[in-house]
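> pasted the sequence and its predicted model underneath.
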Amino acid sequence: MTPLIFVTGGVVSSLGKGIAAASLAAILEARGLRVTMMKLDPYINVDPGTMSPFQHGEVYVTDDGAETDLDLGHYERYLRTRLSRKNSITTGRIYENVIRKERRGDYLGGTVQVIPHITDEIKRCIVEATEGFDVALVEIGGTVGDIESLPFLEAIRQIRTERGPDKALFMHLTLVPWIAAAGELKTKPTQHSVKELRSIGIQPDILLCRSEQPLPDSERRKIALFTNVSERAVISAVDLDNIYRMPRRFHEQGLDDLIVERLRLPAGPADLREWDAVVDASEHPVDEVTIAVVGKYVDHQDAYKSVGEALKHGGLRQRTKVQLKWLESSDIERDGTAALDGVDGILVPGGFGDRGFEGKVLTARYARERGVPYFGICYGMQAAVVDYARHVAGLAGANSTENDKASPHPVIGLITEWRTASGEIERRSEDSDLGGTMRLGLQEQRIKPGTLAREMYGKDVVGERHRHRYEFNNRYRTQLEDAGLVISAKSMDDLLVEMIELPRAQHPWFLACQAHPEFLSTPRDGHPLFVGFIRAAREHKAQAGGRLLREVR
C-alpha cells in the first residue's frame, strides 16, 4: 500500500493548501522518492470543464485530456510526475460512478447509501490514483465544516483506521490571524478547526499554521497543547513573497523529516539545489521586461494561472523579472490600443465566446504592425489569423464561426463545418455540444524546418496539450500562405494547423499556437516558447532604447 498524506484545510478557504502540499511533495521528491498527488473536490460538477472562469479560475488539462482543478497545475509545476484524470476527483464524478454501477446492477438490488457505497468509491479512486508510488499526497478541497466535504473526510478517516498510522497521515492547514489592533497572533481559530476535525474522528498529525507573522515558539506550544499535536509537528507557514521558497522553508523546520519518520519512507537526504537556483534567479534578476496579457478574464487572474506562471518561468531561465500588465480585451475593443504602448511583448491567451474577441484581433494587429513580440495561445492564434485574413490577405469580414456563423470568410471554424467526406462545407456549429467537439490532451505536431517554431523547440516533432473546439479552416491555407502567413506546425496527419508565424524578415518574433504550452512549463525547466518569447521581449526593449541587456550564462 502506498503511504498517504491527507491534506485538509480549516478556518477559511484560499489558504494555499495546493501550494503547501506541492511544496512538501517537492521536498520528498528531492529526497529520492517517487511522489504523486491527488485532488478531491467537493463540488457536484463532474469536472470544471463547463464552469465559469470567474467562479472556478483556470481549467488545467492533463496529458490524457482531463479537465481538472488548477491545483493540478501547482502539483505538476513542483513535481516531475505527470498526472492524469485519476488524480482529479469530484463529488460529481463519484456519484456518477456509483449511479452507473447501480444501473448496471452491481449492488445486487441493495440500497445505495453514502456509507458504504460513496465512501467505498472514494477509497477505490484514491487507491487507483496512488498505487505504485513511494508516497502520495491527497488534498481535500474546501474547508473543514463544509457539509459538501463530509463524505471525503469520512473516507479518509476509514483509510487511516484500516491502514494504521504508519500508512496514512493527516496534515491540516489552518489560519492563525494577526489582529493588528491587539498586536497579537490568535490561535483560537486553529483550535476550533482541529476540534471540528476531531468531532468527525480525525486527529491531525501535523498542523501547518498560515500567518502573516512568524509563529513564535510560545504560540506553537500553545497550539500543540490544545490540539493534541506534538510541538515539533506545528509548522509555521508564514506568508512568502516568493512561493518557490516554500520547499526550503518547510525543510528547515523539519517537516519532511517528520513525515519520513512517521511513514517509514526509504528516503535519502534532500537535495534542494534546483529550488535554490529558482529562488536565486527570481530574486536576483539582471533584466526586467513588461508583458501585456490581453484577455477577457483579467479581473480574475486565476483564469490564466498557468500563463502567468509560464511567463515568469521564461524569465527565470535568463534571470529576467517579468512584470505582467493585465489588460481587458473588451477595453481595447472600446478604447483602442493605447494601453499597449511601451510594453516589451504581448501575449493573447485562450478563451471562448465573442466578448472581447475584436479587442484581441486589434491587439494582434497592433503587434504585427508595430514589430512588438507577439505570442498567441489558442484563441490568441485564432485572433491573429482573423487579423491577417482581414488586413493582409484582403478577406473582408473574415471571422471565426464561433462569433459569426454568417461570415463570408470563416477562416476559423469547427472541423464539421469545413471538412466532410464529400469535401463540401457543412455548417453544424449550432448542433455541437459544449464539450462534444473539444480537442483535449497531449497531441503531437510536426514542425516545419527553417521556421521560428523550429528554432525555439530545436526538434521536428513536439507534443503539446490542447483544449479547444475551433480550428484553422484548411480551405484558407493556400490563400493565407500566398499572402505571406507561415504555417509552421501541423498535426501528424497533416490535417490541422497547429502553429502560425510571420517571416523573420517581416517581424522579429510573431508566433501563435493552437495548443496550450503553458501547461507544460515548470519553474525549473521553463518552456521553449516562453523562454524564446521573453528573450525577444528583452531584445525589443533594448532596441527601443531600454537599458543594455547583460548576457546570462
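Looks like it arrived, so ask away. These numbers come from a predicted model, not from an experiment.

> make it CA atoms for all contacts and neighbour counts henceforth
Fine.

> the stretch 251-400 of the chain: helices as residue ranges?
For the stretch 251-400 of the chain, the helices defined by DSSP state H, counting those that start in this stretch occupy 255-263, 273-283, 305-316, 329-335, 357-370, 379-391.

> which of these sits closest to residue 170?
Residue 170 sits nearest to helix 255-263 of all the helices of the stretch 251-400 of the chain, at 10.3 Å, using C-alpha to C-alpha.

> for residue 206, give its distance to residue 150.
From residue 206 over to residue 150 the distance is 20 Å, taken as C-alpha to C-alpha, to the nearest Å.

> mean neighbour count and distance to residue 535 added to the helices of the stretch 251-400 of the chain, as JSON lines?
Converted to JSON lines, the helices of the stretch 251-400 of the chain look like this (neighbours: other C-alpha atoms under 10 Å; distance: least, C-alpha to C-alpha, whole Å):
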{"stretch": "helix 255-263", "mean neighbour count": "18", "distance to residue 535": "37"}
{"stretch": "helix 273-283", "mean neighbour count": "17", "distance to residue 535": "15"}
{"stretch": "helix 305-316", "mean neighbour count": "25", "distance to residue 535": "8"}
{"stretch": "helix 329-335", "mean neighbour count": "18", "distance to residue 535": "25"}
{"stretch": "helix 357-370", "mean neighbour count": "22", "distance to residue 535": "16"}
{"stretch": "helix 379-391", "mean neighbour count": "25", "distance to residue 535": "20"}
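
> structure two is appended below for comparative analysis:
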Amino acid sequence: MNPTRIALVGDRSPAVRAHEQIPRIASAYDDVDLHWLPTGQLVPDDAITFDGLWVVPGSPYADEERVVDVVRIAREAGTPLLGTCGGYQHMVLEYARDVVGIAAHHAESHGAGEGAPASTALITELACSLKGHSGQIDVVPGTRAAAVLGEQSFERFHCSFGLTAEDAAPLVEAGLLISGTSPEGEPRVAELPGEAFWLGTAFQPELADAQPHAVIDAFVTAARERAGRRIAEVAAALR
C-alpha cells in the first residue's frame, strides 16, 4: 500500500472522459493509492480516513446529499479537498448550506416540478454553456490559485451549470474567495483562505494536454503532506 491515500468521490462511468483520465494521471505518482467512492455507497465519516478527497466530474450524482455531507466533514477536518467541474459546484453548494445558511440546491438535480423553488437555486444553467469549450481565467494575485496557475490561465471546460457572480455574493461575504474568473467576471475558481487545501475549479484539469496539471499536482502535494503527518502521529503513538 502506498502512503498517500486519495478518495475519488463520484459515480465512475466510461462515458465521462475525466474518469478515464484520472487513473492515467495518477500513475505519475508512485506513492499514491486511489480509492473510488460511488456516491450511493458513501459513508461521510470515512472522509477523514483519507489524505485527500477529490470530488470528480460527472454530476448529477446518484446521491447528492452524501456528497455534500462528505464535503462538509472534509472541510471541517481540514482534509485536502479538490473539486473539479461538478465537484466544484457541490463544494460551493455545501459552503452555502452549512456556512452561509442558505437552503441552496443544484438546478441540475432539483429541476422544475421536484419541489425546489427557483429562488433557492445556487448552481444554475449557464446562459452560455461551457461544455466542450476552452476559456481564459483571470486569477487574483496572492491566492492559492495564483500560486498554482499564475496570473492567467487557459483551461478546458465541460459543464452547462455553474455559479454566477451574483449568486456568489453572499458566499463571498461569508469568506469564500473567488480566486479565478472569466474575463467577464464570472466565477471559475473558488478557494478558502487558510492553510488547509480547499480548491474548486469550474474547469476540468483532467482534460489538459500536459499532465499532471498544476492544480492536480498541488492537490497531491497537500495530500502527501497530510499523509506524512498521519504516519508520524501513528509512529508517535506506538512508541
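Structure's in. What do you need? Only a predicted model underlies this, so the values are computations on that prediction, with no experimental measurement involved.

> what number of residues lie near residue 216 of structure 2?
By other C-alpha atoms under 10 Å, the residues close to residue 216 of structure 2 number 20.

> sorry, that was for residue 60 of structure 2
Residue 60 of structure 2 is flanked by 17 other residues according to other C-alpha under 10 Å.

> what do we get in structure 1 for it?
Matched to structure 1 by TM-score structural alignment, residue 60 of structure 2 sits across from residue 353.

> how close does that match get to residue 468 of structure 1?
From residue 353 of structure 1 to residue 468 of structure 1 the distance is 12 Å (C-alpha to C-alpha).

> which strands or helices does the longest helix seen in structure 2 pack on?
In structure 2, assigned by DSSP state H, the helix with the most residues is helix 214-238. In terms of contacts (3 or more C-alpha pairs under 8 Å, 6 or more residues apart in numbering; DSSP states H and E), helix 214-238 of structure 2 is packed against strand 4-9, strand 52-55, helix 144-149.

> among these, which comes closest to residue 234 of structure 2?
The nearest among these, by C-alpha to C-alpha, is strand 4-9 at 14.2 Å.

> list the contacts of residue 50 of structure 2.
Counting by C-alpha atoms under 8 Å, 6 or more residues apart in numbering, residue 50 of structure 2 touches 5-7, 79.

> which of the residues you listed has the largest number of neighbours?
Neighbour-wise, the contacts of residue 50 of structure 2 (other C-alpha under 10 Å) top out at residue 6, 25 neighbours.

> what lines up with that residue in structure 1?
Checking TM-score structural alignment: residue 6 of structure 2 goes with residue 291.

> who's in contact with its match?
322-325, 343-347, 537.

> list buried residues within those residues.
Buried subset of these (neighbour count, 16 or more other C-alpha atoms under 10 Å): 322-324, 343-347, 537.

> any chance of those residues in TSV, with distance to residue 41 of structure 1 too?
Formatted as TSV, those follow (distance: C-alpha to C-alpha, whole Å):
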residue	distance to residue 41 of structure 1
322	32
323	32
324	30
343	39
344	39
345	37
346	34
347	31
537	39
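
> ok, of those residues, which one's closest to residue 461 of structure 1?
residue 347 (23.8 Å).

> which of the helices and strands packed on helix 214-238 of structure 2 sits closest to residue 168 of structure 2?
Residue 168 of structure 2 sits nearest to helix 144-149 of all these, at 17.4 Å, using C-alpha to C-alpha.

> tell me which other helices or strands that closest one touches.
Packing partners of helix 144-149 of structure 2 (3+ C-alpha pairs under 8 Å, 6+ apart): strand 134-139, strand 177-181, strand 187-191, helix 214-238.

> deepest of these, which one?
Among these, ranked by average contacts under mean count of other C-alpha atoms under 10 Å, first place goes to strand 187-191 (a mean of 25).

> what's the average distance of it to structure 1?
Here the mean offset of strand 187-191 of structure 2 against structure 1 after fitting is 0.6 Å, by mean C-alpha distance after the TM-score superposition for structure 1.

> whereabouts in structure 1 does that strand align?
With TM-score structural alignment as the criterion, strand 187-191 of structure 2 aligns to 497-501.

> which residues does the matching stretch contact?
By C-alpha under 8 Å, 6+ apart, stretch 497-501 of structure 1 touches 381, 445, 452-453, 471-472, 474, 485-491, 510-515.

> what do we get in structure 1 for residue 50 of structure 2?
In structure 1, residue 50 of structure 2 lands on residue 343 (TM-score structural alignment).

> contacts only, for the spatially most central residue of structure 2.
Centrality entry for structure 2: nearest residue to the mean C-alpha point is residue 83, 0.9 Å, by C-alpha atoms, centre = their mean. Residue 83 of structure 2 makes contacts with 54-56, 89-91, 199-201, as judged by C-alpha under 8 Å, 6+ apart.

> name the nearest of the residues you listed relative to residue 39 of structure 2.
Closest to residue 39 of structure 2, out of all of those and judged by C-alpha to C-alpha, is residue 55, at 10.0 Å.

> right, I'll leave it there.
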